[in-house]
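Trainee: Got a predicted structure plus its sequence, pasted below:
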Amino acid sequence: MVIRRSGRSRNCGSPFVVSSSLGGHHVPVCSPHSPFTRFVQSGSFAGLLLVCTAIIAFVWANSPWRESYFAAQHTQLVLALGDARLDLSLAHWINDGLMAVFFLLVGLEIKRELLIGELASRRRASLAVAAALGGMLVPAGLYAVFNAGHPGASGWGIPMATDIAFALGILALLGSRIPLGLKVFLTALAIVDDLGAVLVIALFYTAGMNLMFLGLAALTWGLALVAGWQGVRSLKIYGVLGVLLWFFVLKSGLHATIAGVLLAFAVPIRRPQPLGSLTALAPSGRGEQLGAQLRDLEDLLERAQSPLHRLEHALHPVVTFLVLPVFALANAGVTVAGSSVGSVSLGVLVGLLLGKPLGVVGGAWLAVKLRLATLPRQVTWGHVMGAGFLAGIGFTMSLFVSNLAFETDALLIQAKLGVLLASVLAALLGAGWLLVGVRNPARGAASD
């Protein structure tokens, strides 16, 4: 039997590929996936799905049936349990409830990268942190210049965000033209960017505090942290604590999605069961006996994963196929008729299209100049500029911050128009730059 680590899940939702030799043949635990299935699991499909749902929302909001779109957003849904009652509109359930699941996944990815991923290395982390900081501060500054003294000044956090699904989806579409180091750099940059967005939301886009619920939230998070420190592996326990934490955070005045990130940092990542002991369970036999043994071994491998990895793998399809498409459908519908491009739209456009690449390249250049970091292998400054353009795809996070920044429809529409237009242009500029304007050193060397 062969057990090999394969990085991210590509076969069975597990980071391990298991096969057993039987009469000279290798029998996989899971059947191979078709090309369509592999495409569905790729980053490019996640971006394509978001594009499709956003287009549907935009067309719906500008069709003769536009009233039904906005009526659906404001439909009230009530959840009652005893005396506890939540009465929120459908849009709030999506933005405060479903998006908490998205932020839980973001938090899990941040924690994994900090402990065992790209951000665990000081030099790689320094490059990503410097580029991400530049890519947040410069766009926010440019937006502030356009909106200083205007009603839209509170939207400075909108152009700070990067949509990791879209950005990595574009890189996936470019395939072998892009060096692996650039994909790693953009992933790490987006993770740091997400962390910055979470801090901005928590610190600057929060309503008045309810100290009682804030204390209950702190107590619940403390219980989750203790469970993590004690190595509790049951995801059901974290699920119950997570629902309570979400409710208390929602009632405290903090934005409810912060609960997802807080819970993520409590879920343990250590692996208590050594994988070496699994090799003693090599299956033998034929037919149904072999199949049963392989299924038992697959279950054992699944249990050997840390709670963080198991939860992350479970959430990826939920976020990709449900949370983000539903969010895009609920938030990308902007009626063009009667709308105008004002200082908010211009600030978002300039921030994402100009501020992002300038900030990313400037931050990375400063880190390299100070010898805090080096560029990844085969990555040039042209590649970094292309990554900066792709970082200007704000979409999900930028639309989310727009909803927090503005309460008036006029300013919110301006912000959404700016986000949608900037994201499309940033995707085209980034892909075009990397496809035409940058020579891949590896490909060039191979052709010489």
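Mentor: Received it, and whenever you're ready, just let me know what you need.
Trainee: hey, let's count contacts and neighbours off CA atoms from now on
Mentor: Fine.
Trainee: Pull the contacting residues for the spatially closest residue to Ala61 that is not a sequence neighbour.
Mentor: Leaving out its chain neighbours, the residue that sits closest to Ala61 by Cα to Cα, 6 or more residues apart in numbering is Gly333, at 5.0 Å. Taking Cα atoms under 8 Å, 6 or more residues apart in numbering, we find Gly333 in contact with 54, 57-62, 69.
Trainee: could you redo those as CSV and give each row neighbour count, secondary structure and distance to Ala442?
Mentor: Converted to CSV, the contacts of Gly333 look like this (neighbours: other Cα atoms under 10 Å; DSSP: H, G, I helix; E, B strand; the rest coil; distance: Cα to Cα, whole Å):
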residue, neighbour count, secondary structure, distance to Ala442
Ala54, 24, helix, 36
Ala57, 23, helix, 41
Phe58, 23, helix, 41
Val59, 17, helix, 43
Trp60, 21, helix, 45
Ala61, 20, helix, 46
Asn62, 16, coil, 47
Tyr69, 18, helix, 49
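Trainee: Can you check my assumption that the residue nearest to Ala61 lies in a strand?
Mentor: No. Per DSSP: H, G, I helix; E, B strand; the rest coil, Gly333 lies outside any strand segment and is coil.
Trainee: Okay, it and Phe400: tell me how far apart.
Mentor: Remark: distance between Gly333 and Phe400 (Cα to Cα, to the nearest Å) = 13 Å.
Trainee: follow-up on the earlier one: quick check, nearest of the contacts of Gly333 to Arg303?
Mentor: Ala54 (37.6 Å; Cα to Cα).
Trainee: For the chain, which segments count as strands?
Mentor: Listed in chain order, the strands found in the chain under DSSP state E are 2-5, 16-22, 25-28, 76-81, 84-89.
Trainee: mind listing what's buried in the longest one?
Mentor: Translated: strand 16-22. 16-20 (16 or more other Cα atoms under 10 Å).
Trainee: Use this one as the comparison:
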Amino acid sequence: MKGKMKKTIKKIYTGDLFKEFFDNEKASGLILIGCTLFSLVMANSIFATQYLHTWHTKLAGEPIEYWINDGLMTIFFLLIGLELEREIYKGELSNIKDALLPIFAALGGMLVPAGLYLWLNYGTVAHSGAGIPMATDIAFALGILSLLGNRVPLSLKIFLTALAVIDDLGAILVIAIFYTKTILWTNLFISLGVMLLLFVLNRRKVHNIIPYMVGGVIMWWFMLHSGIHATVTGVLLAFVIPFGKGDEDSISTKLQRFLHKPVGFIILPLFALANTAIVIGADIVDIVTQHYSLGIALGLVIGKPVGIFLFSFLAVTLGLCKLPADLNWKTIFAVGFLGGIGFTMSIFITLLAFDDQTIISHAKFAILLSSLIAGVIGFFFLKKTLKQGNEYNS
């Protein structure tokens, strides 16, 4: 491995945190595939009624599905926030010159898919779904990339990881801005007030995790009743948890390490099981020819790779950043298809974008099919593009 690349790894993550992160995302992606297939099979079997009823069973007055989507997924967003915080302080986003390539790539990977979706759906009842093809599922994308083994250069893993994290931030902003209907300002201000209190604790170097977790729960409850989606609390909380030097003793680092496995192996699989129970009827042709289904497919399969490639090419051509020496434009275009694996975030935004259960179900199917197509194309394109003889140490 080149000395410069070793320096990059040391700069990005403390110790083996990047490798640990990549390995967790790889395993999590494979488990998500298994859970999705299981859920689809169960929803279309003789056990469909019982299986679907399981997720609608009331727990403390709300369906289990609700607690997964509004409760457990907040922890997922907390992990995303912690990863984003690390990227900003010590990683790819800490140096603006290094950050510009994945930033431009992510920007193109959000704007072009949303534009293509709106081109087909503007002025219709489904126009609110424009945020659906903007998302990238980091676990699935890195899971597919990992299947290519040591032929994948480290710079490509870093590029895709940074792109996906920035993409997640974009999705969070979209959720907060465009999918909030009515705001109860009192509850919102209380939630933000608690966040301010935690920020003060941070600045006074209070490094005990308990007050931050208790405060986070209070933030979540008031955010849940404010009209803004409660999962945004996870990201806000991440940025008031002490980061320090980002070393092994940092609360942020410890929490990030602790959350990787429960999020990857419990929370996301539960989300997949609860939200991919899609009944596929005889009207499958009608499903995939709906304008919103076509918009999702066009956005994820075409818009993502084209947007990522064009905006990256523009940034490099203008001299704003450089393409890593061990990558080429074919590789960037190929990995752009992995950016088209929307899954978790796309399904999550679907639940916020639509109220009609039929549209939600059809949109989920379009997401799964499009993500599958994008993933398969990306895998085989990268397999052909990456040099067979070159192996990289990660």
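Mentor: Sure thing, it's come through. On a predicted model such as this, the values are computed, not experimentally measured, just so you know.
Trainee: Just give the TM-score of the two.
Mentor: Once superposed, chain against chain, the TM-score is 0.91 (TM-score structural alignment, normalised by the length of the second structure); 376 aligned residues with a Cα RMSD of 2.1 Å.
Trainee: picking up where we left off before, can you say which of the strands of the first structure is nearest to Ser447 of the first structure?
Mentor: strand 2-5 (32.2 Å).
Trainee: Pull out the buried positions in the closest one.
Mentor: Applying 16+ other Cα under 10 Å to strand 2-5 of the first structure flags Ile3 as buried.
Trainee: From the contact counts, what lies against it?
Mentor: Using 3 or more Cα pairs under 8 Å, 6 or more residues apart in numbering; DSSP states H and E as the contact test, the elements touching strand 2-5 of the first structure are strand 16-22.
Trainee: Val360 of the first structure -> the second structure?
Mentor: Superposed on the second structure with TM-score structural alignment, Val360 of the first structure falls opposite Ile308.
Trainee: Kindly report the same for Leu425 of the first structure.
Mentor: Superposed on the second structure with TM-score structural alignment, Leu425 of the first structure falls opposite Ile373.
Trainee: What of Ala217 of the first structure?
Mentor: Match for Ala217 of the first structure (TM-score structural alignment): Ser191.
Trainee: remind me, longest helix of the second structure?
Mentor: helix 357-385 (DSSP state H).
Trainee: Next, the buried residues of that one.
Mentor: 359-379, 381-383, 385.
Trainee: who are the neighbours in contact with the residue lying farthest from the centre of the second structure?
Mentor: Relative to the centre of the second structure, the most outlying C-alpha is that of Ile46, 33.0 Å out, by Cα atoms, centre = their mean. Ile46 of the second structure sits next to no residue when contact means Cα under 8 Å, 6+ apart.
Trainee: what lines up against it once you look at the first structure?
Mentor: Ile46 of the second structure maps onto Pro64 in the first structure, by TM-score structural alignment.
Trainee: Would you map the helices across the stretch 251-394 of the second structure?
Mentor: 251-262, 268-275, 284-288, 291-297, 304-317, 329-338, 343-353, 357-385 (DSSP state H, counting those that start in this stretch).
Trainee: quick revisit: surely the match of Ala217 of the first structure touches Met219?
Mentor: Yes. Assessed by Cα atoms under 8 Å, Ser191 of the second structure is found in contact with Met219 at 4.4 Å.
Trainee: how far away is the aligned partner of Met213 of the second structure in the first structure from Val226 of the first structure?
Mentor: In the first structure, the residue paired with Met213 of the second structure according to TM-score structural alignment is Gly239. Distance of Gly239 of the first structure to Val226 of the first structure, computed by Cα to Cα: 15 Å.
Trainee: I'd like to know how many residues surround Val243 of the first structure.
Mentor: Per other Cα atoms under 10 Å, the neighbour tally for Val243 of the first structure reads 16.
Trainee: who's in contact with it?
Mentor: Neighbours of Val243 of the first structure in contact, by Cα under 8 Å, 6+ apart: none.
Trainee: Also Val368 of the first structure?
Mentor: 127, 374-375.
Trainee: Return the closest of these with respect to Val350 of the first structure.
Mentor: Distances from Val350 of the first structure to the contacts of Val368 of the first structure, taken by Cα to Cα, are shortest for Leu127, at 24.0 Å.
Trainee: Mind telling me what that closest one corresponds to in the second structure?
Mentor: With TM-score structural alignment as the criterion, Leu127 of the first structure pairs with Leu101.
Trainee: Was I right to think its match contacts Ser312?
Mentor: Yes. Counting by Cα under 8 Å, Leu101 of the second structure does reach Ser312; the two are 5.9 Å apart.
Trainee: give me every residue that touches the closest residue to Ala80 of the first structure other than its chain neighbours.
Mentor: Spatially, and ignoring its direct neighbours in sequence, Ala80 of the first structure is nearest to Leu86 (6.2 Å; Cα to Cα, 6+ apart). Applying Cα under 8 Å, 6+ apart to Leu86 of the first structure gives the contacts 78-80.
Trainee: If you map the contacts of Val368 of the first structure onto the second structure, which are still there?
Mentor: For the contacts of Val368 of the first structure, the contacts that persist in the second structure are 127, 374-375, with contact defined as both residues aligned by TM-score structural alignment, their matches' Cα atoms under 8 Å.
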